[in-house]
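Asker: here are the coordinates; sequence isn't available:
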């Protein structure tokens, strides 16, 4: 069983742009989404990737995830034909699109998602770690840690877009203080 150990952060500002290694446009939809059970996601990298090192056009995956702890999930991911992904996306009622960027930051594999459509202008950073207790230096443009917040998962954002949430709720999250002064253990 593959494990995904991940921490997530709400981002403010554009300081992350100095760390971009690659970018891609993703569409993803949820065939099943459960906070306590298994989530089944289909993801399609669009035909015209942005500055990707691979530059191969469309790629697609079917992913199954299940919570193990607050920051660890069992993850099973399988490459599927892009045409199959398009057909599966057409069957989903909960979907979203985003620009994803790989970042050159230490401490783990960092990616940053700039959400589009009704989830704009939301920006979230994620870092995959080797172990749960791994020390991490969090960049100053990370506003607040949102690890474990199911209401801000991609599946939740596909079901209820950021722009559909009450303004007071969005503002309260964005007005929070900085999540770090550098290192977080």
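Answerer: Received, thanks. What you see is a predicted model; the values in this text were computed from it and never measured.

Asker: could you use CA atoms for every contact and neighbour count after this?
Answerer: Fine.

Asker: how far away is residue 40 from residue 89?
Answerer: Counting by Cα to Cα, to the nearest Å, the gap from residue 40 to residue 89 is 12 Å.

Asker: who touches both of the two?
Answerer: residue 30 (Cα atoms under 8 Å, 6 or more residues apart in numbering).

Asker: and stretch 94-106, which residues are buried?
Answerer: 94-105 (16 or more other Cα atoms under 10 Å).

Asker: list the contacts of the helix or strand harbouring residue 90.
Answerer: Taking DSSP states H and E as the definition, one finds residue 90 inside helix 82-91. With Cα under 8 Å, 6+ apart as the test, helix 82-91 has contacts from 28-31, 42-44, 58-62, 95.

Asker: please repeat the previous calculation with a cut-off of 10 Å.
Answerer: 27-31, 41-47, 57-62, 79, 95 (Cα atoms under 10 Å, 6 or more residues apart in numbering).

Asker: could you check how far it is from the centre of its chain?
Answerer: In terms of Cα atoms, centre = their mean, to the nearest Å, the gap separating the centre of helix 82-91 from the centre of its chain is 20 Å.

Asker: also this one, for the comparison:
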């Protein structure tokens, strides 16, 4: 599957008041130029993801993701490179598009990102 995504820094999260997010912990097992391999815990589910190199525009790349056992994801996180990411994600629908709003904790505390994945 090819993903097309755009990311934006945001300045505030007032529009999230009253919304419920999900906690995500993720780490990278490999950050090779040709591919990244990520382990993630999203709520009570585990995932492993492989992302290929971005195209020349930087807007799309191959992505493969598989749900794995939560305990397996916890074990893989122990093997990850330094800098495990901790964030809360909110999903907001605007004009039939799902925006993912991430509020970072820990080492990246204060970072606010909005991301949208597009079909084309």
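Answerer: All right, it came through fine. Bear in mind that the values here come from a model prediction, so they are computed numbers and not experimental data.

Asker: that older thread, which residues of the second structure does the helix holding residue 90 of the first structure align to?
Answerer: Aligned using TM-score structural alignment, helix 82-91 of the first structure spans residues 70-79 in the second structure.

Asker: by how much does that stretch deviate from the first structure on average?
Answerer: Following superposition, stretch 70-79 of the second structure is found to deviate from the first structure by 0.4 Å on average (mean Cα distance after the TM-score superposition for the first structure).

Asker: for that stretch, which residues meet the burial criterion?
Answerer: For stretch 70-79 of the second structure, by 16+ other Cα under 10 Å, it's 70, 73-74, 76-77.

Asker: what subset of the contacts of helix 82-91 of the first structure is buried?
Answerer: 27-31, 41-46, 58-62, 95.

Asker: and the longest strand belonging to the first structure, what does it pack against?
Answerer: What stands out as the longest strand in the first structure, according to DSSP state E, is strand 20-32. Under the contact definition 3 or more Cα pairs under 10 Å, 6 or more residues apart in numbering; DSSP states H and E, strand 20-32 of the first structure sits against strand 38-45, strand 59-67, helix 82-91, strand 94-103, strand 109-115, helix 154-159.

Asker: report all helices and strands that the shortest one contacts.
Answerer: Judged by 3+ Cα pairs under 10 Å, 6+ apart, the packing partners of helix 154-159 of the first structure are strand 20-32, strand 38-45, strand 94-103.

Asker: with distance to residue 75 of the first structure as extra columns, can I get those strands in TSV?
Answerer: Listed next are those as TSV, based on distance: least, Cα to Cα, whole Å:
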stretch	distance to residue 75 of the first structure
strand 20-32	14
strand 38-45	10
strand 94-103	19
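
Asker: of all those, which lies closest to residue 74 of the first structure?
Answerer: Among those, strand 38-45 comes nearest to residue 74 of the first structure, with 9.3 Å by Cα to Cα.

Asker: quick one: buried residues of stretch 14-29 of the first structure?
Answerer: Neighbour-count burial for stretch 14-29 of the first structure [16+ other Cα under 10 Å]: 16, 20, 22-29.

Asker: show the end-to-end separation of stretch 74-87 of the second structure, please.
Answerer: Terminal residues of stretch 74-87 of the second structure lie 16 Å apart, using Cα to Cα.

Asker: distance from the chain centre to it, please.
Answerer: Here stretch 74-87 of the second structure shows a centroid-to-chain-centroid distance of 13 Å under the convention Cα atoms, centre = their mean.
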